[in-house]
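# Pasting a predicted model and its sequence here:
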Amino acid sequence: MKGSLDIHSVIKPLEIEDFSAVIALGNHVHGEGYLTMSSLMTMRDKGIKAGVNASFVLHQQETLIGFRLTYAPGQWQIDQWCSPTLWGVDVQDLCYFKCNTIDPLFQGQGSGGRLLTAAITAVKKQRGLGGVSHLWQQSPNNAAVKYFTKAGGELIATHLGRWSDPKEYSDYECVLCGCPCQCSACEMLLRFN
């Protein structure tokens, strides 16, 4: 049974008191081991720059129903899954949209877009010009790529096995393919206006 997003839902910056609920929701939606207390602390810290937090949570009443984790420009590492020569924007000017997660009961109601808008507003305050993301192509109905494309994101490349690296994802068990994850990641770039 689907839940209904009401007008009293609130988006606010991610804080430590949100961590337990964020970890539980992230692991429920993406698979066990997707988030830990340590990894989430690192992710949150990478999102804070110039006193602005670019990671957000969405609550309806007292219940967490979604979150967006974003790394601030200049506070994330290029890895083998990145194609900076194809971006046309200096990496120091780009944030990294790490993760957007909505409770399955509330998906399809615009929550992901609302969280993305909040992150973009924050990253602009951090002087960012755009953002890169690796979106889960196998998300239900390919919703991740669809909503990011709708927001203006352009596909740069598709990477097979993005989340299979045992050094980075040793405890991660994908909800679709288990361990190691063999899902594809769509590397996408979103330029801000």
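Perfect, I can see it now.
# C-alpha only now, for contacts and for neighbours.
Noted.
# Now the element after the host helix or strand of residue 41, going C-ward?
Using DSSP states H and E, residue 41 sits in helix 37-46. Next along the chain after helix 37-46, taking DSSP H and E as the criterion, comes strand 48-49.
# Could you list every helix and strand in contact with the very next helix or strand once past that following strand?
Once strand 48-49 ends, the next helix or strand along the chain (criterion: DSSP H and E) is strand 52-53. Secondary-structure packing of strand 52-53 (3 or more C-alpha pairs under 8 Å, 6 or more residues apart in numbering; DSSP states H and E): helix 111-125.
# roughly how far is the helix or strand just after the helix it packs on from the heart of the chain?
The helix or strand immediately downstream of helix 111-125 is strand 130-136, counting by DSSP H and E. Put simply, strand 130-136 sits 8 Å off its chain's centre (C-alpha atoms, centre = their mean, to the nearest Å).
# Contact partners for the residue nearest to residue 55 when sequence neighbours are not counted?
Counting by C-alpha to C-alpha, 6 or more residues apart in numbering, residue 55 lies nearest to residue 69, which is 4.5 Å off, once chain neighbours are set aside. Counting by C-alpha atoms under 8 Å, 6 or more residues apart in numbering, residue 69 touches 43-44, 47, 54-56, 97-100.
# any idea which element residue 69 lies in?
With DSSP H and E as the test, residue 69 turns up in strand 63-71.
# Now that strand: buried residues?
Neighbour-count burial for strand 63-71 flags 64-71 (criterion: 16 or more other C-alpha atoms under 10 Å).
# tell me the angle of the helix or strand following that strand relative to strand 63-71?
Per DSSP H and E, the first helix or strand lying C-terminal to strand 63-71 is strand 94-102. Direction vectors for strand 94-102 and strand 63-71, defined by axes from the mean of the first three to the mean of the last three C-alpha atoms, to 10 degrees, enclose an angle of 160 degrees.
# also this one, for the comparison:
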Amino acid sequence: MTQKQPVVTYRELTAADHAAVIELGNRVHGENYLTDENLADYMQRGQKDGVNLNWLAFVDDELAGIRLTFAPGQWEIDDYCTPEAWPVAKENMCYFKCSAVAEISRGLGIGRGLLERSTAAAQKLGCKAGLAHIWMQSPNNSAYSYFTRCGGEMIQEHPGRWYELSIHGGYHCPVCDGICHCTAGEMVLRFDR
């Protein structure tokens, strides 16, 4: 008996998707990583000049992956950024805020498919690269492996990237079992490669 191949489809994030996106994001990244308030903010930051950089993937009509990306000019440089080491100016960069793929749907190319769609949207806004803070303690270091396979280059590692969020924002890290001490890999993906 042959097994039916899953059907993967993609579309832009809409406000109607919030509850499902929050549930999947928190299942992958930990409790309170996404909330109604921050997702509304992220959705707004991911839209500019009629272009939506936020994408969703579905397997057989069930949400299987999310990619939240901030448009150029709609994200801040913080203490975990090293702009002097970036290959392009901030004005020409989007910010890859969050990616999550349901465990049951991994291995179907969903992460790459979401990234490609988000990158294509960012290029419409003049972006030449995207910045991400990759979760270095993700299970099996899958986040770093995935982003590296997609062409991401390490700029610098930043210990304690999500510590403040876990202390003051209610974020519960699934790896640290509460207060987060995980390291973020500041990585850049150039679009001209």
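Done, it's in. On a predicted model such as this, the values are computed, not experimentally measured, just so you know.
# The helix holding residue 41 of structure 1 vs structure 2, average distance?
Following the fit onto structure 2, the mean deviation recorded for helix 37-46 of structure 1 is 0.5 Å by mean C-alpha distance after the TM-score superposition for structure 1.
# Next: stretch 112-119 of structure 1.
Stretch 112-119 of structure 1 sits 0.5 Å off on average (mean C-alpha distance after the TM-score superposition for structure 1).
# what does that stretch rub up against?
11, 54-58, 66-68, 70, 100-102, 147, 151.
# what about 10 Å?
Stretch 112-119 of structure 1 is touched from outside by 11-13, 47, 53-58, 66-72, 95, 97, 100-102, 106, 111, 120, 122-123, 125, 131, 143-144, 147-148, 150-151, with contacts defined as C-alpha atoms under 10 Å, 6 or more residues apart in numbering.
# tell me which residues in the helix holding residue 41 of structure 1 are buried?
Neighbour-count burial for helix 37-46 of structure 1 [16+ other C-alpha under 10 Å]: 40, 43-46.
# Repeat that for stretch 89-96 of structure 2.
Those would be 90, 92-96, for stretch 89-96 of structure 2 by 16+ other C-alpha under 10 Å.
# tell me which of those residues is nearest to residue 17 of structure 2?
Comparing the buried residues of stretch 89-96 of structure 2 against residue 17 of structure 2 with C-alpha to C-alpha places residue 96 closest, at 18.9 Å.
# The closest one is in contact with residue 74, isn't it?
No - checked against C-alpha atoms under 10 Å, the pair residue 96 of structure 2 and residue 74 is beyond contact range at 11.7 Å.
# Overlap in contacts, these two.
residue 46.
# before we move on, back to that, for the buried residues of helix 37-46 of structure 1, which two are the farthest from each other?
40 and 46 (9.8 Å).
# give the contact list for residue 147 of structure 1.
108, 110, 112-113, 116, 153.
# can you do 7 Å?
residue 113 (C-alpha atoms under 7 Å, 6 or more residues apart in numbering).
# what do you get for residue 158 of structure 2?
80, 183-185.
# Could you grab the helix/strand/coil label for the residue nearest to residue 157 of structure 1 when sequence neighbours are not counted?
Distances taken as C-alpha to C-alpha, 6+ apart place residue 187 nearest to residue 157 of structure 1, at 5.2 Å, with adjacent residues excluded. Assigned by DSSP: H, G, I helix; E, B strand; the rest coil, the conformation of residue 187 of structure 1 is strand.
# count of neighbours near residue 187 of structure 1?
22 (other C-alpha atoms under 10 Å).
# go on, residue 73 of structure 2?
Residue 73 of structure 2: 14 neighbours (other C-alpha under 10 Å).
# Just list the residues touching it, thanks.
residue 91.
# what residue of structure 1 matches up with it?
The pairwise alignment with structure 1 assigns residue 73 of structure 2 to residue 74, based on TM-score structural alignment.
# Find the centremost residue of structure 2, please.
residue 98 (2.2 Å; C-alpha atoms, centre = their mean).
# How about stretch 95-106 of structure 2, which residues are buried there?
Under 16+ other C-alpha under 10 Å, the buried positions of stretch 95-106 of structure 2 are 95-102, 105.
# Could you work out the end-to-end span of it for me?
23 Å (C-alpha to C-alpha, to the nearest Å).
# Output the residue interval of structure 1 matched by it.
Counting by TM-score structural alignment, stretch 95-106 of structure 2 sits on residues 96-107 of structure 1.
# any idea how far that stretch is from the chain center?
That offset, for stretch 96-107 of structure 1, works out to 7 Å (C-alpha atoms, centre = their mean).
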